[in-house]
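Chemist: turn this into a structure:
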Amino acid sequence: MNSRLSVETLAADAVEPITSAGDARLGIAVLAGIAVIVLLITRLRLHAFLALTIGSLALGAFAGAPLGKVIASFTAGLGSTVAGVGVLIALGAILGKLLADSGGADQIVDTILERASGRAMPWAMVLIASIIGLPLFFEVGIVLLIPVVLLVAKRGDYSLMRIGIPALAGLSVMHGLVPPHPGPLVAIDAVDANLGVTLALGVLIAVPTVIIAGPVFSRFAARWVDVPVPERLVPQRPSEDLATRPGFGVTVVTVLLPVVLMLSHALVEIVVDDPEARVQRITAVIGAPLIALLAAVVVGMFTLGRAAGFTRERLSTTVDRSLAPIAGVLLIVGAGGGFKQTLIDAGVGDMILNLSEDWSIPALLLGWLIAVAIRLATGSATVATISAAGLVAPLAADMSTTHTALLVLAIGAGSLFFSHVNDAGFWLVKEYFGMSVVQTLKTWSVMESVISVVAVSLVLLLSLVI
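Modeler: Down below sits the predicted model:
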């Protein structure tokens, strides 16, 4: 039984497209709709939620679809997407907040750094970022880890790029390739992929990708850009005696718990070829994303919160504060789902399917190319993932379980390609590291491209053997 993220979307029930426009007009409508989104985000600095909403309406208008049908498609897509992934995003945010507020994140960082020095430090940083990046949003991970990067570089007299690039690579790879991050979750939902298989293959691809884009590439980045640690941004950390923190082992176990539960279901499905077997039914429940993340949150309240001395009131406050910042993320993801559904109901999926047959481009490569184009245009990895997944969803209909998962990963890889000036992450890295625009392009932007190219290359290689 496949792990599902939501109920069937409107696409599954749609008998005919909402417009009778031919492929030419529909293709122009798609380009125009995406152009509207790009213009609103990059030029007018409009919030991505509003840009995606307006872009969906523009797409329908250019395609000649009735406004009522466009609105119905958009709202259905928005509702089903939020219903499917909204709870998971909220649970991930709670777990991340518990990790940060309890000092568990600091404990992981400090413990690993105590055991690493010299040449091992870049490898320690990529390990830290990969572990921390599992439950945290990319932006939260940057804010949490960059002060640590600056401290390590300053106190150990290391090159800022040699320490910083591995940390950024770890966060970025987790964000683009490994659920339960929002982008991969939405793509899994869009193409009806198996979450456990996608998670297993995502981790398999993430390991060599993060090694090449992190510790290996950081050697070149350190030669290309040599900037001093910005003194004004180096944090003054309080004395360790001022707070009680959870232990390293229990913190790592808590963070990895949802991953282990979801992977257990995927492994049992592979080994036990009987959907009615008791072990498969049990792992299907505990390996469901909702149960896995909920279990981690409940466990984290004791292993992280209570271990740090949190009272019931403090735990409640932590949960409250974790949910407020994700409102914007939920709206963007929901609007992206609405845009995706508008694309599907307009018949764009069938058009892409026909064109892909004429172009003779493999589906995995096509998904990557579309995600790259949207990433370059909008600057948003999440928007690129959602839009590309909606466009190539029909291609997954006849794919095997493993190849559907690889399609998700190809799209995720494309969504990370060459972050530049229209990406908020670009400016965040630039300001924290005290670099110029050109220096940021030569380091951060190239690193993102390395991740994208290496990951899709591994996806294509795996598709030949599994």
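
Chemist: switch to C-alpha atoms for all contacts and neighbour counts from now on
Modeler: OK.

Chemist: longest helix of the protein?
Modeler: If you go by DSSP state H, the chain has its longest helix at helix 67-101.

Chemist: residues near T303, how many?
Modeler: When neighbours are defined as other Cα atoms under 10 Å, T303 has 23 of them.

Chemist: one more, please, to line up against the first structure:
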Amino acid sequence: MTSLSVEILAADAAEPITSAGNAQLGIAVLAGIAVIVLLITKFKLHAFLALTIGSLALGAFAGAPLADTIKSFSTGLGNTVAGVGVLIALGAILGKLLADSGGADQIVDTILAKTGKKAMPWAMVLIASVIGLPLFFEVGIVLLIPVVLMVAKRGNYSLMRIGIPALAGLSVMHGLIPPHPGPLVAIDAVGANLGVTLALGLVVAIPTVIIAGPLFSKYAARWVDIQAPEKMIPTRPSEDLEKRPGFGATVATILLPVVLMLVKALVDIVIDDPENGVQKVTDVIGSPLIALLTAVIVGMFTLGRAAGFTKERLNSTVEKSLAPIAGILLIVGAGGGFKQTLIDIGVGQMILDFSKSWSIPALLLAWLIAVAIRLATGSATVATISAAGLVAPLAEGMSTGEVSLLVLAIGAGSLFFSHVNDAGFWLVKEYFGMNVGQTIKTWSVMETIISVVGIVFVLLLSLVL
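Modeler: Model (predicted):
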């Protein structure tokens, strides 16, 4: 396992935009994060505005010139959006096709029809994991929670016994598996191989989601034994459709980008020759842009046309899918701006100075930094983006596998203990009809289990890579 190299980090550090000492920088970081948390929680300000103001406050507290702070924030925002913006848009289109065509319902109905009572929690984690592959976490929740509530009501299950596995599946996919925005940004920031990260992410995700989902749900159901709230059980979104896409075609469409990226990773490992014709082809079709674009085009036929969509309906679906992601793009971009401001004021060097006496592995350091930012900001994506920027120099000298594990360590840390400054916390609380204490004992504990189990498996893998 590669450990923190002070010399490497110091050599790669850019000239900071402020001459502040470590004490002032530490105060500036805490103050900047506090401003973001206060604006989001107390004043209910949109995360984009909070991150923008917080970045400016960070620079001001660090004594950086305002013009330099603005430049750092703008550069980080632009680079982040340029790197993942198209991928976010394609993922949103695929998710909308999946929901509107009834493909998601087809997966759910098929699996539940073949699942016994004892296996239902395992079925829910499987459904959430499969559906969560192309969807943002918030979109996945909106799509899956109505299904969770209907299953709990119909089978007379404790809501936690069904809900926790579904939430675990979505959360693990969101934090560890590209093409979700957080992992994609981290991959770009540290220069990781996307396919290798995806493959190792699946290795870590499977045991993690089992422990945090079906296994933990047994205890969560005892701690908070509630039934599905009647008022939250809506009409299923695809009941007005005359036909739905087939189960096999739907699953194949969802998994297509993942398969293409995995093929690229395998070819890169086996052939490892950039001049090889096969590798050149797989490098193209396995790139995130082409893989997702291919899935969207295929999905228009296997999902949209199969559901009887006209060309006009397909165009309308695409248009409707793009409007809601404007906020996501801005939040992700502002998170990148905040990250760049952290880097440019010299926080990386500050961490170096504090870490000189530490004997701490790089992977564990990356996890701890992501945990701290997650606890402070409440955003897994912001935690991933910011932590990735801070620890990117650690990837220097690492093997391909180790760099991918660095991304997964950051992703695991970004999921630690969701609480009141996390939008997901309130979303789960309201949908499940819980109070704050019940939400902490179930959702927050589940997120912490995912984070801790995730880093444990990352560290175990690092012993053999």
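
Chemist: returning to what we had before: centre of the chain to the helix or strand following the longest helix of the first structure, how far?
Modeler: Per DSSP states H and E, helix 67-101 of the first structure leads on to helix 104-114 as the next helix or strand towards the C-terminus. Distance of helix 104-114 of the first structure from its chain centroid, counting by Cα atoms, centre = their mean, to the nearest Å, is 24 Å.

Chemist: ok, average deviation of the next helix or strand after helix 104-114 of the first structure from the second structure?
Modeler: For helix 104-114 of the first structure, the following helix or strand on the C-terminal side (DSSP H and E) is helix 121-133. Compared with the second structure after fitting, helix 121-133 of the first structure deviates on average by 0.5 Å (mean Cα distance after the TM-score superposition for the first structure).

Chemist: got the contact list for helix 121-133 of the first structure?
Modeler: 105, 108-109, 112-113, 116, 141, 145, 162-164, 166-171, 173-175, 210-211, 214-215, 252, 255 (Cα atoms under 8 Å, 6 or more residues apart in numbering).

Chemist: do the same with stretch 234-242 of the second structure
Modeler: A99, D100, S101, G102, D105, P146, A307, G308.

Chemist: neighbour-wise, which of those leads?
Modeler: S101 (29 neighbours).

Chemist: show me the contacts for the counterpart of that one in the first structure.
Modeler: Counting by TM-score structural alignment, S101 of the second structure lines up with S102 in the first structure. With contacts defined as Cα under 8 Å, 6+ apart, the neighbours of S102 of the first structure are R245, P246, L304, G305, A307, A308.

Chemist: need the three-state assignment for the first one.
Modeler: For R245 of the first structure, the reduced secondary structure class is coil; criterion used: DSSP: H, G, I helix; E, B strand; the rest coil.

Chemist: wait, it sits on Q107?
Modeler: Yes: if you go by Cα atoms under 8 Å, R245 of the first structure and Q107 touch, sitting 7.0 Å apart.

Chemist: which one's more surrounded, those two?
Modeler: Comparing R245 of the first structure with Q107 by other Cα under 10 Å, the one with more neighbours is R245, at 23 against 20.

Chemist: OK, contacts around A47 of the second structure?
Modeler: Here A47 of the second structure is in contact with I36, I40, I331 (criterion: Cα under 8 Å, 6+ apart).
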